[in-house]
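Undergrad: What follows is a protein structure lacking sequence information:
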């Protein structure tokens, strides 16, 4: 790094002093905090994104959003060349950069890191960073801070993509690094075309059923509602009414949105007695989460929640069915020597009933640590990897090798096979690979895939909800002196330290039919999270309380 570059960094960094007494950490969702203290962090992440672009010689994304947080919050995260999360190897440097005490310290850290990573300055490749933001009022000023951070790296280019959903930005980064056209209109075109293909391939006997039912969507008063209004103009065969689109004075994520509906299990604002029995869905604030629900009664605000576990189960059932058709042995002219690896990835928070259902289907189910980055990484090991968290964040990954095989299979079937169902199965799987956002969880693409599959099956939301009955569960938090005293293994399901705690949990769990419980330390605060499920709600509540008491005994402020 030459002296001119150092001087530019030093001068620009002095305009963004760090707030006193604030220490931030880069998590799965990047940095998040009250928007009033984020300018310096966003500026520095702009620098980080430019460095990442130089290092990888790729387009990088930078999204300003706080997803399901309240409107006064905001945040920033980086999309890597694949369109996925920032590599975990760079997360410690992100923390160090955000918490540098002043401009001189910041420049020193950048110089040291650039040297260690062999980041090329002033070469033939310039940095290119796509910028996106959601609808939060603070987004515009933070966008400017990010732009100044990017521009403080000589040759770096910041491209303002405007107001977007988080998944749209990730999709654009992935697409551009694959050499594709990847603008917002291209996103809508790909989703609508793929959805149309799936609709055209619905069996005639199912298409004749009453699947003209309207879908009513809660937009969380965020960017998702606005973008869904644009997308629905291109869709045939699907009637969508968007509520809480942010234009009627509603507050972002306040009494609305996927996070609220999933946690509280009540109707969001603007929904009520007139919606009983109708198929409804909720997006979160930046439209990377999706849950479905239907209102149960005119007399109260209770819902039947169809969460991420059931979205995963629906997707897995459909894909397994299509693979079964595609790889059947009846047509001896067709080469079926390729064994497709289909895997389903969950965390310990997945309801035990969903795991049992998936295993009953004969699917391979794998568990990872909590956090989308872990799920995504594991899903990428399969030809088709499906992952979802109960909160509604998830997607389907198709390996490039499998997609190439599928294209070849489609062409082979078209030329030699008389089995139309096999041809249709190949076309359906290809359409799913184009419809689903393989960069990151995407509420809009996920919603279209759900709707296409429900029509294919001829199912109502009630029929879908009856796939299995969730086991009652309870989650609690226990404040502790030091959360790092808990060390877990086996995807956070077993406590390794402190000694004796897992044995105490096992003893409590054994008292309850279908009992299951685990604990894990929070990633951001000194609390231990307790999860429990059992055959009845009373039992789940009791088990969670008992385990929480053991945690407090071993780790609480009164323990020695």
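TA: Okay, I see it. Keep in mind the model is a prediction, meaning the values are calculated, not measured.
Undergrad: CA atoms for contacts and neighbours, from now on please.
TA: Noted.
Undergrad: how many neighbours does the nearest residue to residue 307 once chain neighbours are set aside have?
TA: Leaving out its chain neighbours, the residue that sits closest to residue 307 by C-alpha to C-alpha, 6 or more residues apart in numbering is residue 291, at 5.0 Å. Using other C-alpha atoms under 10 Å, residue 291 has 30 other residues around it.
Undergrad: Okay, one more to line up with it:
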């Protein structure tokens, strides 16, 4: 079924643009509220947001939508995405909403929805909400209109939950940690949680003004935190994105540690302690072949899914796994959270440093990534992947790489792009394969 509003991770677009304006946000509130009005109890929704200026507009419109169909609203203010999922469960809410466009610049925004169990909605739920968005809303009667209230202790609740993910005997004393919050949703909670556990915490990206989220800071702009780690002679740097559901680490030498290396560390350590479930780790088709080989050497499997943390989580739930994520930094540790949580994952990394006594540069580079190259090709219409010449180029590339490499060709879920990724032990060969396929796609586009 084609989707009009929902993409790979909720609804996202230019705030105030043709897709994502206040009117649409109110429709989402009305439709999602109506869809989750089940049973005769007093229904409620938890709404959190990041620090974008457009969040005020989106929040108020959503409140209007939910209350108009008879659902009470609990507003938390700026809070990470995993915190909204947590509070949705803890407060026995019928639905949770996070207003965020994650790592995108400030002019974008988005709406992520969680069910009463704290998990992102299924395709079936999203399709049902889409259908209701295009229908006339069924408004509540005057005495049944919902109420809205703002809670002041949401940040404290989340900080407490995050700290509970560590064993009682773990203290972070002696560690100097740079925490980059991307001027985003975790600007208060992440530095506080790490400081409360004993670390010497140096916070950056903690002065949001509505316009600077992800601007030169955070997990997608690493130059600033790399420089700060070296300047402060810190033991490690923790880089979060705008809604704090992803993590990239900077070691004490200023080198980047991506999600694949973080999964290798947590998965292997949990396996040795008998804590890993499912016998492996779940990641996407974009994770490096080096991770797969490392896990195999540890007697563990790597289960691959389509790109998107919701696909990772779905496979984790079906297979009983408790560690999963993406190379880009989404880390899902399902013992502690129902969605990606960069702060919880960071604490696992810091705990490993404390227990091993090893520096981040030694502990977090567990395998050598094989050469990997990703290029994007824009197209105007049609489907270039249906062209015979493109199919032949892909077949030739697969044959060229053989068993020593991988080829992943996919359409972007948000832009008219064909993404071409190859990896293998020979960097020159990988580049030739990618360039050949890209040339074929361009010719067919």
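TA: Here it is on my side, so go on. Everything quoted here is computed from the prediction, not taken from an experiment.
Undergrad: element containing the residue nearest to residue 307 of structure 1, please.
TA: Residue 291 of structure 1 is part of strand 290-295, with elements assigned from DSSP states H and E.
Undergrad: what does that strand contact?
TA: The contact list for strand 290-295 of structure 1 (C-alpha atoms under 8 Å, 6 or more residues apart in numbering) reads 258, 261-262, 267, 272-273, 275-284, 301-308, 311, 391-393, 442-443, 446-447, 461.
Undergrad: what's the average per-residue distance for that strand once overlaid on structure 2?
TA: Strand 290-295 of structure 1, aligned to structure 2 and superposed, deviates on average by 2.0 Å (mean C-alpha distance after the TM-score superposition for structure 1).
Undergrad: was I right about residue 371 of structure 2 contacting residue 430?
TA: Yes. If you go by C-alpha atoms under 8 Å, residue 371 of structure 2 and residue 430 touch, sitting 7.3 Å apart.
Undergrad: quick one: which of those two has more around it?
TA: A side-by-side neighbour count of residue 371 of structure 2 and residue 430, using other C-alpha under 10 Å, places residue 430 first with 24 against 19.
Undergrad: what does that one align to in structure 1?
TA: Aligned counterpart of residue 430 of structure 2 in structure 1: residue 540 (TM-score structural alignment).
Undergrad: Next, the contact list for that match, please.
TA: Contacts of residue 540 of structure 1 (C-alpha under 8 Å, 6+ apart): 472, 473, 474, 515, 532, 533, 534.
Undergrad: mind redoing it with 7 Å?
TA: 472, 473, 474, 532, 533, 534 (C-alpha atoms under 7 Å, 6 or more residues apart in numbering).
Undergrad: contact partners of stretch 273-282 of structure 2?
TA: Residues contacting stretch 273-282 of structure 2 (C-alpha under 7 Å, 6+ apart): 267, 270, 300-304, 312, 316, 319-325.
Undergrad: Please identify the buried residues of that stretch?
TA: The neighbour-count check on stretch 273-282 of structure 2 (16 or more other C-alpha atoms under 10 Å) flags 276, 277, 278, 279, 280, 281, 282 as buried.
Undergrad: residue in structure 1 matching residue 397 of structure 2?
TA: That one, residue 397 of structure 2, aligns with residue 505 by TM-score structural alignment.
Undergrad: what's the burial count for its match?
TA: 23.
Undergrad: cool, residue 359 of structure 2 as well?
TA: With other C-alpha under 10 Å as criterion, residue 359 of structure 2 counts 16.
Undergrad: Equivalent analysis for residue 366 of structure 2, please.
TA: The burial count for residue 366 of structure 2: 17, using other C-alpha under 10 Å.
Undergrad: now do residue 435 of structure 2
TA: 16.
Undergrad: Then residue 205 of structure 1?
TA: 10.
Undergrad: what about it, which helix or strand?
TA: Counting by DSSP H and E, residue 205 of structure 1 is found in helix 204-207.
Undergrad: Next SSE downstream of that helix?
TA: strand 215-218.
Undergrad: so that following strand matches what in structure 2?
TA: Against structure 2, strand 215-218 of structure 1 falls on residues 177-180 (TM-score structural alignment).
Undergrad: Contacts for the matching stretch next, please.
TA: So stretch 177-180 of structure 2 is in contact with 191, 199-205, 217-218, 225, 229, 234-240, going by C-alpha under 7 Å, 6+ apart.
Undergrad: What segments of structure 2 are helices?
TA: Along structure 2, counting by DSSP state H, helices occupy 22-35, 54-68, 81-90, 123-133, 154-163, 189-196, 223-232, 259-272, 289-297, 309-319, 342-356, 360-363, 388-401, 427-444.
Undergrad: any idea which of those is most buried?
TA: helix 81-90 (a mean of 25; mean count of other C-alpha atoms under 10 Å).
Undergrad: Return the distance of that helix from the chain's centre.
TA: 14 Å (C-alpha atoms, centre = their mean, to the nearest Å).
Undergrad: In structure 1, what range does that helix match?
TA: By TM-score structural alignment, helix 81-90 of structure 2 lines up with residues 166-175 in structure 1.
Undergrad: After superposing, tell me the mean distance of that stretch to structure 2.
TA: Averaged out, stretch 166-175 of structure 1 is 1.3 Å away (mean C-alpha distance after the TM-score superposition for structure 1).
Undergrad: which residue lines up with residue 254 of structure 1 in structure 2?
TA: With TM-score structural alignment defining the correspondence, residue 254 of structure 1 maps onto residue 215 in structure 2.
Undergrad: what about residue 400 of structure 1, neighbour count?
TA: 11.
Undergrad: now it: how far from residue 406 of structure 1?
TA: According to C-alpha to C-alpha, to the nearest Å, residue 400 of structure 1 stands 10 Å off from residue 406 of structure 1.
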